[in-house]
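K.L.:
sequence-free structure coming up:
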């Protein structure tokens, strides 16, 4: 009877939690299909964990045809995360012809392992008994490991760029982007890059027979479990915002007759410079007179309803006339309001956090970042300078 260790139990925990997470993501995908690549990612992790469990416990001799099945599949992890990021950027999951290139590394890896898959069950058991240890596995497949890690890190990096594009879209819609900017998701991808870098380092230690290689692999499994838990939390807390974001972003595109899968552009806009100048003046007058920015959750759609100007035209005017997105535009007004509050002696007892909330910010961090970006100083430094100049 093979010995069950704490590390085997961690693998079983990953499989169990991954199964629950997979069911949740598949359910979400029926309404928001851009979560489908993330569901496939979780499935790939489960398969890898199961394969590792079989190898570590020796149960692979009972299911020899599972030997190395996970290896080519592991190379799909990066592409799935990339597809998820791209789907979030456009708020829909859609494959295009060039996506065939995403599975080219997988096909290459599959061809490498094909001779092993063609072996009989008895030969696979012998293969495991002779090369089933970590050291021999790395020695025989070191270039495949390096290829796997390099490909996945490349796709993770490309996914981060997609999320950067997504963040720009969010800032064109909302004045506060907390819980909508998928900040945790981007942290998770960076964590994945760190994990795969750790795996590459472990391969290096194992190949050159240096110490601590096994310990690093165990740490890798722990981090992978943490990633699964955080993915579940992230998906649970952010997917409800995605539906709203999709509707509002699509509305802006449809007003200009564009497809949602294309970036927001103004080249085809019929808005003249004279009309744009009038709209700019109207927007500024409304902002100064009615102070809608004091509403912490105001969206570009809300401002459109209040001013009678379409969301797309507001976005175009803000972008072209102020060289800002909606998020930056609203926060500029909020910072001006915060400065007024700081300079007013009646507010001397208010904390800076309270002033930020009074000005329309819903986060202390966002208030401090916007204030420093606009003024070049923190609220405390600005207040101190104001006192010196007034004395």
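P.N.:
Nice, I can see it. As the structure is a computational prediction, the values presented were derived from the model and not from experiment.
K.L.:
C-alpha from now on. contacts and neighbour counts both.
P.N.:
Noted.
K.L.:
how about stretch 31-45: buried residues?
P.N.:
32-45 (16 or more other CA atoms under 10 Å).
K.L.:
just give me how far that stretch sits from the chain centre.
P.N.:
Computed by CA atoms, centre = their mean, to the nearest Å, the separation of stretch 31-45 from the middle of its chain amounts to 13 Å.
K.L.:
touching it from outside, list them.
P.N.:
Stretch 31-45 has contacts (CA atoms under 8 Å, 6 or more residues apart in numbering) with 18-19, 21-22, 25-26, 28-29, 70, 73-74, 76-77, 80-81, 83-84, 87-88, 91-93, 228, 239, 242-243.
K.L.:
could you give me the ChimeraX selection string for whichever of the residues you listed are buried?
P.N.:
ChimeraX command restricting the contacts of stretch 31-45 to the buried ones, with burial defined by 16+ other CA under 10 Å:
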select :18,19,21,22,25,26,28,29,70,73,74,76,77,80,81,83,84,87,88,91,92,93,228,239,242
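K.L.:
next, the one to line up against it:
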């Protein structure tokens, strides 16, 4: 089996997987419909981009449809960016302003109108044959590099901010899904970086290297899509508990300073801190796996803004870590209780408010320096 046949088989497999997953996302019943639609759109555009080997079998030579298929690459990254925004923010809605993300795609196709879209077949062939000298194609490749850098920097900044917002306002385990969303973004960044390298070689004196890179990308594509599908099915509740109107504590502190207001005086700080600690010990809100800072704010009657500053700034802890400290202390009490020696680690983590073994182990080790099992074993040894 030669390289061309392998390429065609891999292309067909990748396209089928992408379209099947897109169909699933569009038809499955879920409250996260917008996110599903955006990722389905990303998969469909990616499938069209992958279809070049098949397209070249059907269409002989350069064509308007072929060029349009190529320029659809300018929609992939913006759609992925909007998908990440929709996953991070629980109140995300598609708005007319998001149509601005179409601008690079429209600009590129307008640039190609005079010397490609509106000319005859012979002129199209000449345009592609002499692509290294065509200013339009040089402009397109520069624009794509700029778009790549701008959007992926924006995605990583968004993920960093929403993770911090989540830690400052929530204590659930949705934070775990952030990790794989971050991983997926890293994988895509590497994939697009390789694709850019392919394009650089395509316009150099070594175009055959570009062909081998393209072959490698097509081989990797189905594995990446399958990996994403596996992760998505194992993380149905994505990182969606952040409201876009929330502000970081650092921003709140800066606003307070600009307004020449003290965040909270010492006496009020001590009073609110005692009130908060008493509530945490007596009512044990941390046993609720999905407790938020808003929930506690309502019950202790401290405004959310002040409570956020109190925990995240004055105590120097994220709300996520603050709540987990109480959960771990509660777990340690259970582990110390000889009458509960038969209770499993899994039962304990659910009892104290965790619903993920990995997050429980991470938090426990961060707090005690040991895993729950090591801690229990050390207690048993000390008794002996």
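P.N.:
Right, received. Where do you want to start? Everything numeric in this text was worked out from a predicted model, so none of it was measured.
K.L.:
check contacts around residue 159 of structure 2.
P.N.:
Here residue 159 of structure 2 is in contact with 88, 178, 182 (criterion: CA under 8 Å, 6+ apart).
K.L.:
any of those buried? List them.
P.N.:
For the contacts of residue 159 of structure 2, a neighbour count by 16+ other CA under 10 Å gives the buried set as 88, 178, 182.
K.L.:
in a markdown table, list these along with secondary structure.
P.N.:
Rendered in a markdown table, the data for those read as follows (DSSP: H, G, I helix; E, B strand; the rest coil):
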| residue | secondary structure |
| --- | --- |
| 88 | helix |
| 178 | helix |
| 182 | helix |
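K.L.:
and of the residues you listed, the nearest to residue 135 of structure 2?
P.N.:
Of all those, the one with the least separation from residue 135 of structure 2 (CA to CA) is residue 182, at 36.3 Å.
K.L.:
so what corresponds to the closest one in structure 1?
P.N.:
Residue 182 of structure 2 maps onto residue 186 of structure 1 when the alignment is built from TM-score structural alignment.
K.L.:
OK, contacts around its match?
P.N.:
Contacts were defined as CA under 8 Å, 6+ apart; by that measure residue 186 of structure 1 touches 160, 163.
K.L.:
what's the answer for the one 4 residues further on, then?
P.N.:
Residues touching residue 190 of structure 1, when contacts are defined by CA under 8 Å, 6+ apart, comprise residue 156.
K.L.:
out of the buried residues of stretch 31-45 of structure 1, give me the two with the largest separation.
P.N.:
For these, the maximum inter-member distance is 21.7 Å, found between 32 and 45 (CA to CA).
K.L.:
assumed residue 360 of structure 1 was part of a strand.
P.N.:
No - assessed with three-state DSSP, residue 360 of structure 1 is coil; it does not lie in a strand.
K.L.:
okay, now it: neighbour count?
P.N.:
26 (other CA atoms under 10 Å).
K.L.:
what lines up with it in structure 2?
P.N.:
Taking TM-score structural alignment, the alignment pairs residue 360 of structure 1 with residue 353 from structure 2.
K.L.:
how far away is the residue lying closest to that match once chain neighbours are set aside from residue 383 of structure 2?
P.N.:
For residue 353 of structure 2, the nearest residue in space outside its immediate sequence neighbours is residue 287; the separation is 4.1 Å by CA to CA, 6 or more residues apart in numbering. In this view, residue 287 of structure 2 and residue 383 of structure 2 are 29 Å apart by CA to CA, to the nearest Å.
K.L.:
can you check residue 14 of structure 2 too?
P.N.:
Taking CA to CA as the measure, residue 14 of structure 2 falls 59 Å from residue 383 of structure 2.
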